[in-house]
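Student: Output the structure for:
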Amino acid sequence: MSHLKSLLSILLISLSAVNASPLRRDASMATLRFAARLNAREDATLSIADADRARAQAMVHAGSKSKRAGSSSVSITNGVVDYVAQVGVGSPATQYSLLVDTGSSNTWIGAATQYNPTSTSVDTGDTVYVSYGSGEFSGEEYLDTVTLSSDLVITGQSIGVAQSTSGFNNVDGILGIGPTDLTQGSVSSGGLVPTVTDNLFSKGIIGTEALGIFFPPISANSAGELTFGGYDSSKTTSPVNYVPLTTTSPASSYWGIDQSIAYGSSTILSETAGIVDTGTTLILIATDAFDQYKSATGATMDQTTGLLTITSDQYAKLQPLTFNIGGSPYDLTPDAQIWPRSLNTEIGGSSSSIYLIVTDIGSDSGSGLDFINGYSFLQRFYSVFDTTDHRVGFATTSYTDAVIN
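Tutor: Below is the predicted model:
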């Protein structure tokens, strides 16, 4: 599993919760499709749970201190699934395979496919460096035309052109779609670097600085979508319910929200702060909540995968795991609480076993970052990250209650 790739994550501020979305599909919205790709298990020394936990602790550390160049270091992609978009740079455009990253904000290329300047390329003379924990890149900053799709063409976009990279395999770089603040100190001239989302908005290509993300389950063999400027209502089966970003540190440094979690009728985590993160594979919860979940399900720890495992009889008795966010319940069904059995061997597990996707974050509740709603949550719910109104929203999809694992 290639977990030598790394990332950052995102933002703060607080508003009151809003239940009906004003964002709609219109001429100032456009969608970029991306493909899911399984990571090869190149190194089995770190389990999927350990990799996610290491990422979580790096987030706590990075979010608890002031920003400086290279100070934030978290894992670039989740431990098993990468999301890769084809992005054109230059004119005529060269196509690059870039990791879709909601947790960092610099867009850069050159890890695999070489950058060839064209008539639209401008060398700013500045150097750029970003550390992602166990991975990093350094190089030169250029301004160039970036083509996300026929409707999403950005002129004069800052890009990093890598001269040195580590921790990136079989990709050309990153499409950074996180908040602008995460670029602070990354370029030698100092200051902030406008992101692709910033420039789409400032140039009037999109009408609001919001991003809708559709992550189908990897077992569904379907493409994901980024919708710039709003959300794609054709992918949702309910209204988008919004909540303000949390003010609790260190979760407030990312896409942080407040929520509680119940298993069946019992609350296992009282309302507290945590984050929504596309780069985390599993669902991580505070140790005291995890211990309650383990006891309630009757699960045992599998040392090979680092995940809880249950029997078929225990699976038949699983209760919903409910995330209460802004007064709205989001239920993970029994099927949604287990790792896809067709992918058991991808995490070093047994094909006949049943593994749970809830694991221990590594610290008790009260740390200021008590949960991470990772890919295992986001593949069941559509998510909207709204910079304009400082909020995050969720809606159900056709996969919310699907039996696919």
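Student: okay, CA-based contacts and neighbour counts for the rest of this
Tutor: Noted.
Student: Break down the protein into its helices, ranges please.
Tutor: For the chain, the helices defined by DSSP state H cover 48-63, 196-202, 287-297, 312-316, 375-378.
Student: At the geometric centre of this protein, which residue sits there?
Tutor: Thr278 (1.6 Å; CA atoms, centre = their mean).
Student: show me the contacts for that residue.
Tutor: Thr77, Asn78, Asp101, Thr102, Gly103, Gly374, Tyr375, Leu378 (CA atoms under 8 Å, 6 or more residues apart in numbering).
Student: any chance of these in TSV, with distance to Ala49 too?
Tutor: What follows is the contacts of Thr278, written out as TSV (distance: CA to CA, whole Å):
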residue	distance to Ala49
Thr77	14
Asn78	10
Asp101	20
Thr102	21
Gly103	19
Gly374	12
Tyr375	13
Leu378	17
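Student: One more, so I can put them side by side:
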Amino acid sequence: MFPAASLLTTLLLALSIAASPVEIRNSPITLPIARRLNTSGGSINILQHDQSRAAALKNVGENTLNRRTGSIAVTNDAVGYIAAVGVGSPATTYNLIVDTGSSNTWVGAGTAYVKTSTSVDTGEPVEVTYGSGSFSGTEYTDTVTLGSGLTITAQSIGVAATSTGFTGVDGIIGIGPLDLTEGTLTDEPDTTIPTVTDNLYSQGIISEIVVGISFEPTTTETDTNGELTFGGTDATKYTGDIAYTPLTTTYPASYYWGINESITYGTTTILSETAGIVDTGTTLILIATNAFSEYQSATGATLDRETGLLRITTTQYDALEDLNFNIGSNTYALTANAQIWPRALNTYLGGSANYIYLVVNSIGTPSGEGLDFINGYTFLERFYSVFDTTNSQVGFATTAYTDATTN
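Tutor: Below you'll find the predicted structure:
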């Protein structure tokens, strides 16, 4: 049991951050997440970033040597999902990408690291190479502040001396599995680094190593449309019950938040049950090349040269059937509106305001390779998700936005 004062402090923190009260289950801590389109270099190429990320994710799992030399999944810097995190005492606030596909937390890409009385230089070199970016520098331990004053002590923080591929953000808060940190301390290739979630648990702040994530569809360039909950779930963000499925044992999806699923378009199976991952750092829904061909044929979509996305006509949109993700004994259906990119944001892709683009695309390899799909942000904005390390499972629930017409 937690002391009453500690529980009250956590409750007040959650209420002060969230728009509405949260379900108190194992003292959850909530942080808002803001979606941000990175348009500093003009229009964004989401497909290119997502496919680069997918290739890096598969490469890490398939090549142990790369993993031990610090090569992990690319962060998609075309679309970032940002949490404000304090580091140090007094705290400096850093805007960090929330990433379930990597596990190191680091700062310094934008705002420089500010040393305070709580900063401890471990002297350990740290390096992570992402698919289209990287950082290298020194490991520190420091106080990390989530929200209004709740702190984690002695959290490992990478302080970037150099970084590439990150614009408009300060770094990453990694909430992937612990093993993804192995090899990122370059002088200690067999060492793992406790994640923020691990330390919340070990320091008695939460009683389960669980992260709940809520996203909501948005049609604006920047929008605080998400919530990250440590240690529990927020019952105001989903409807019905959360259904859980065990983590996959299939390699290389098993390195990440990997699950087994099949996909049907209407009643037609386009991807037989196989392993893939759930990932906040991927924007689109990526599926094996053979499934993508089936989906394109079934929808009648054409490939748009400007964006790389599938494009459909208004008539084809009206005829779209549900895209069903069959996970365990449950089916999660993306409606026609959930399968398209927000039309109000078409020009940010370099596309036409008058076109309709689909958010399903190719992962770049055929099925049967152990990581055959990625359920990215465009899936997660329609379903509440729970990443449960304690019980080795991922959970999903419907939300008020599952069937909404927003795009």
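Student: Under the alignment, what does the residue nearest to the centre of structure 1 map to in structure 2?
Tutor: Thr278 of structure 1 maps onto Thr280 of structure 2 when the alignment is built from TM-score structural alignment.
Student: cool, Gln184 of structure 1 as well?
Tutor: Match for Gln184 of structure 1 (TM-score structural alignment): Glu182.
Student: Settle this for me: that match is touching Thr192, isn't it.
Tutor: Yes - between Glu182 of structure 2 and Thr192 there is a contact at 4.4 Å, judged by CA atoms under 8 Å.
Student: Who has more neighbours out of these two?
Tutor: In this view Glu182 of structure 2 and Thr192 are compared by other CA atoms under 10 Å, and Glu182 has more residues nearby, 22 against 17.
Student: Tell me how far that one lies from Gly204 of structure 2.
Tutor: Counting by CA to CA, to the nearest Å, the gap between Glu182 of structure 2 and Gly204 of structure 2 amounts to 24 Å.
Student: Which residue numbers in structure 1 does stretch 332-344 of structure 2 align to?
Tutor: Going by TM-score structural alignment, stretch 332-344 of structure 2 sits over residues 330-342 in structure 1.
Student: And the matching stretch, end to end?
Tutor: End-to-end distance for stretch 330-342 of structure 1, by CA to CA: 25 Å.
Student: ok, and for that stretch, which residues are buried?
Tutor: Buried residues in stretch 330-342 of structure 1, counted by 16 or more other CA atoms under 10 Å: Tyr330, Asp331, Leu332, Thr333, Pro334, Asp335, Ala336, Gln337, Ile338, Trp339, Pro340, Arg341.
Student: What residues does the nearest residue to the first one once chain neighbours are set aside make contact with?
Tutor: Spelled out, it's Tyr330 of structure 1. Leaving aside its chain neighbours, Tyr330 of structure 1 sits nearest to Phe323 (5.0 Å; criterion: CA to CA, 6 or more residues apart in numbering). Contact analysis of Phe323 of structure 1 by CA under 8 Å, 6+ apart lists Gln259, Ser260, Ile261, Ala262, Pro329, Tyr330, Asp331.
Student: Please report how far the aligned partner of Ser121 of structure 1 in structure 2 lies from Ala109 of structure 2.
Tutor: Under the alignment (TM-score structural alignment), Ser121 of structure 1 maps onto Ser119 of structure 2. As judged by CA to CA, Ser119 of structure 2 and Ala109 of structure 2 stand 18 Å apart.
Student: neighbour-wise, which of the two wins?
Tutor: Neighbours per residue (other CA under 10 Å) separate Ser119 of structure 2 from Ala109, with Ala109 holding more: 26 against 19.
Student: quick one: contacts for the residue sitting furthest away from the middle of structure 1?
Tutor: Residue farthest from the centre of structure 1, counting by CA atoms, centre = their mean, is Ser119 at 34.1 Å. Neighbouring residues of Ser119 of structure 1 by CA under 8 Å, 6+ apart: Gly90, Ser91.
Student: Surely Tyr83 of structure 1 and Ser97 touch.
Tutor: No - assessed by CA under 8 Å, Tyr83 of structure 1 is found out of contact with Ser97, at 9.7 Å.
Student: Do a quick rundown of the strands in the stretch 1-150 of structure 1.
Tutor: Under the criterion DSSP state E, counting those that start in this stretch, the stretch 1-150 of structure 1 contains strands at 30-38, 81-89, 94-101, 108-109, 122-131, 136-149.
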